[in-house]
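S.K.: model the following, please.
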Amino acid sequence: MLDLFAGCGGISLGFRAAGFRIDAAVELDPIAAQTHALNFHGHEAPEVLAQHARGRDITNVEPAEVTADLGLGDPERAFDVLVGGPPCQAYARVGRAKLREVADHPSAYKIDPRGNLYLRYLHYIRVTKPLAILIENVPDVLNYGGHNVMGEIAEVLEKDLGYRARYSLINSAFHGVPQMRDRVYLLAVHEEVDQEIKFPRATHHMILPSGYGGTRSVALRLVDMFEGGAFEEADHGTPDLPGPVTAAEAIGDLSPITLHLEGKAKKAAQRFDVPVAYPKRQGTLPTYAKLMRTWTGFEAPTDGPRDHVIRFLPRDTEIFRAMPNGAEYPAAHATAVRLYEERIRDLEQRGKARLTESEKTTIFRAMVPPYPIGSFPNRWWKLRSDFPVRTLMAHIGKDTYSHIHFDSMQARVISVREAARLQSFPDGFTFCGTMNPAYRQIGNAVPPLMAKRLAETIRDSLLRACNRTAMVRVPVAAE
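M.R.: Down below sits the predicted model:
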């Protein structure tokens, strides 16, 4: 497998769990590239590991350069599967004509760099000729500047590059991830494989909150589901399936964090150099938590995770404590104002005199978040212990307010390890860098459990083709 726009390796981890070998990755962010290399090639010789850990810019590196650097030989024979999630910026100014041009002319992407990342992805497909393809992106890719990007990609794959392609809008909560994360996935197999494309059936069932329905309907506005197009409706299961994995099942077994309540927390950059032991527990672990500790090849460290660290936010501790579970920023702001008013009354009662307006303003600024209520209604959110969490985004590397821990006694945002758990990264998966880059890597990733479900469908299609036609590629190393 070759992973493009690989990030820290969410897709790679899912494919590895499904039995694939991760031979190469292309990732621009040097810290994410180091994370990917450490987790998937950390057992290799230092000079080989160093090659894998290099940040590579897909806009100026050719497939042949990647395979040459890693000793993988001819790029057309190096990979069976190509995966990735190219960003769709500027795509609306490119459109299907440019995609078709790339399919016919391998250097067309050099003529017009707008939307270059999708064009580069197609270029890699054209050169490497994989048997199967996975493309992942946000729901907006279905309605981006008047374009259904995935629909047009599917059209080019089928009409110009010899693939059968299907795409679907899938929420990861239906596949055992404790997170309501809508993403579009395109699966394609080469016509030589001669297999129908199947998306995984749901393993869990829930009714998504109303807001998700509105977002999905906007995204699907340009999708033609009724005339034999490439779109396939995702399976949402039936009520007899297990309910979704909850936040409590996902992170409730990790050690409480209270140093910030004891005045012992530091504002310095949080590094991952101190293990945090798992607490002693009565009874059995939730199934999900057990999986996170025992994932094959990424088993939990015996002394506990080293990235169970949080952001230092002293102004907001009491707000976090007093907010109701499931509350958003307007409730957080109202809670902060109430706490401020209580503080003013307490100070004036104890001081037997009214505070000046200047003194009140200073206290207000120290206690109440400054963001406009109408502009950031979803910026803060306190988790519900009995429900999956909302989508983890890359910007959790900046503030983490979108995921406040459900335990009011801890009064804090989620830790790096908790974010990883909610994204379905096992406890033995190591993130390079400090706290902020780790949060960003997690938020950018595809949930490994979701990737595993998709990888299993690709694996089964390829195995069926192998069994039918004995179409087996000899590994490059053996050649």
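S.K.: use CA for all of it now, contacts and neighbours both
M.R.: OK.
S.K.: show me where the stretch 1-150 of the chain has strands.
M.R.: 2-4, 24-26, 81-84, 132-137 (DSSP state E, counting those that start in this stretch).
S.K.: out of those strands, nearest to Leu161?
M.R.: Closest approach to Leu161 among the strands of the stretch 1-150 of the chain is made by strand 132-137 (11.8 Å; Cα to Cα).
S.K.: how far does the closest one sit from the chain's center?
M.R.: Mean C-alpha position of strand 132-137 versus that of the full chain (Cα atoms, centre = their mean, to the nearest Å) differs by 14 Å.
S.K.: second input sequence below; structure requested for side-by-side comparison:
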Amino acid sequence: MAKRKYTFIDLFAGCGGLSEGFLKTRRFSALAHVEWEKPMIDTLRNRLVTAWHETVASAKKKAILFDIQRTDELINGNWSEDSIEKYGKDNDETVIKRGLKGVIGRKHVDLIIGGPPCQAYSIHGRATDKDSMNNDYRNYLFESFCKVVDAFRPNIFVFENVGGLLSAKPGGIPVRDRIFNAFTQIGYQIRTPEEMPRALYDAADFNVPQHRPRVIILGIRKDSDLELNDLYTSIENERSANIKLTVKDAIGHLPALYPLEQPIKVGRIIHSHQYNPAPSITQHEARNHGPRERAIFKEWVDGEMNHISHKDMIKYYYEKTGHKTLYQKYKSLEWDKPSHTVVAHLSKDGYMFIHPDSKQARSITIREAACLMTFPLDFQFLGSTPYNYKMIGNAVPVNFASAIAKGIYKTLDKR
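M.R.: Predicted coordinates for the structure are as follows:
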């Protein structure tokens, strides 16, 4: 007898890393995904059609382009004129008139999953912001998440975020206290603020070739027969023992992209980015690095300069560019280790993600970044190159999402 599928809503869905991981297990069915940036929602809709057998119309209805801060309209529909002007043409009429409730209808929602934007909680973000992110609206996006949970009353919710959440104090109040109080008040049990550090996991322990510490806050409805610790234990049992995937495991099989002395022509297309193309792999093209950058990349990798002191890194940057900085500007991947955390800053430049082969003298490609996040090779990212890097850096690694999903469905199956 076929096992039942559990249903979910994905909030702050981005390009769909968390959804992809849950769907990949074949034990979950997506009812809706909510995201407010168009390149991300276009990418997610395309994936639902090409990989998960949704029709174009169904994908547009399920994957909603909307600002979750307009929470009442998102849940109930009856959009304001302003919302219709901003988002109307990109959404199904059902969403506009009846909101998430119209999309879901009478179906029961088993889970709500999502990861609000992490920049406000990021330790680096707070260090570089003059107000330490205290006045950033993203500190409070969990309130919208909480409202959606309250509206649909799922058995479980999954709230993913950066480790910096554990120390963030917007308005002088620890955000983990705010989160605990908000969900407790609507009838959900979550770990106490003191227990939350135990929910900090590294994606590298879950078949992801990347060190990526993340807090996973699980909540269960107080009137359910679930045990919170059972859920966490079941997820922890999905760890990949002592084996960690490496950069070589993730991208070592991809075609090399070497610098060219002169641009080349393939058919009618002139490749002016000064690296050989790899037509067999989509979205695997090198950025257009100039001679100075290529020389720095080669020197950095060959000199194993990841291991010099921070002071020497700052000095090196000044000697090469004439510019001063307080922060490390270059870092290379290493073949035999997991990558450091893939970040959205890749949309600006790739200097902190230099390819480990010095002969290639470049930063990583969109496809390589996606492989480090365990997106399948056939996953296509739509929009501009900067947006592609941004959506990948902001995503949840697919294999990590799958491990969370497996832990949850095993617990639910036992019940």
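S.K.: redo the strands of the stretch 1-150 of the first structure as TSV? Include mean neighbour count.
M.R.: Shown next, in TSV, are these (neighbours: other Cα atoms under 10 Å):
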stretch	mean neighbour count
strand 2-4	24
strand 24-26	25
strand 81-84	25
strand 132-137	22
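S.K.: make JSON lines out of these and add distance to Ala445 of the first structure.
M.R.: Conversion of the strands of the stretch 1-150 of the first structure to JSON lines gives the following (distance: least, Cα to Cα, whole Å):
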{"stretch": "strand 2-4", "distance to Ala445 of the first structure": "12"}
{"stretch": "strand 24-26", "distance to Ala445 of the first structure": "14"}
{"stretch": "strand 81-84", "distance to Ala445 of the first structure": "10"}
{"stretch": "strand 132-137", "distance to Ala445 of the first structure": "10"}
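S.K.: ok, which of these comes nearest Gln34 of the first structure?
M.R.: Evaluated over those, closeness to Gln34 of the first structure peaks at strand 24-26, with 10.8 Å, by Cα to Cα.
S.K.: and the top helix by length along the second structure, which stretch of the first structure?
M.R.: Using DSSP state H, we find that the single longest helix of the second structure is helix 398-414. Under TM-score structural alignment, helix 398-414 of the second structure corresponds to residues 448-464 of the first structure.
S.K.: what sits against the residue nearest the centre of the second structure?
M.R.: Central residue of the second structure (Cα atoms, centre = their mean): Ala395, 1.1 Å from the mean position. Shown in contact with Ala395 of the second structure (Cα atoms under 8 Å, 6 or more residues apart in numbering): Gly14, Cys15, Gly16, Gly17, Leu18, Met373.
S.K.: just those: which are in helices?
M.R.: Gly17, Leu18.
S.K.: may I see the buried residues of the match of helix 398-414 of the second structure?
M.R.: For stretch 448-464 of the first structure, a neighbour-count test (16 or more other Cα atoms under 10 Å) marks 448-459, 461-464 as buried.
S.K.: of the residues you listed, which pair is most distant in space?
M.R.: Distance extremes for those: the farthest pair is Pro448 and Arg464 at 23.8 Å, using Cα to Cα.
S.K.: tell me where the stretch 251-400 of the second structure has helices.
M.R.: Ranges of helices in the stretch 251-400 of the second structure, per DSSP state H, counting those that start in this stretch, are 291-302, 310-321, 366-372, 385-394, 398-414.
S.K.: which one of the ones you listed lies nearest to Ile251 of the second structure?
M.R.: Between Ile251 of the second structure and those, the tightest spacing by Cα to Cα is seen for helix 366-372, at 5.9 Å.
S.K.: where in the first structure does that closest one fall?
M.R.: Under TM-score structural alignment, the match for helix 366-372 of the second structure in the first structure covers residues 416-422.
S.K.: residues touching the counterpart of Glu285 of the second structure in the first structure, list them.
M.R.: When the first structure is aligned by TM-score structural alignment, Glu285 of the second structure is paired with Val309. By Cα under 8 Å, 6+ apart, the residues touching Val309 of the first structure are Gln270, Phe272, Ser415, Val416, Arg417, Met435.
S.K.: using CSV, lay out the contacts of Ala395 of the second structure together with distance to His53 of the second structure and neighbour count.
M.R.: Formatted as CSV, these follow (distance: Cα to Cα, whole Å; neighbours: other Cα atoms under 10 Å):
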residue, distance to His53 of the second structure, neighbour count
Gly14, 19, 31
Cys15, 17, 31
Gly16, 15, 30
Gly17, 17, 25
Leu18, 18, 28
Met373, 23, 27
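S.K.: for Ala53 of the first structure, give its distance to Leu13 of the first structure.
M.R.: In this view, Ala53 of the first structure and Leu13 of the first structure are 16 Å apart by Cα to Cα, to the nearest Å.
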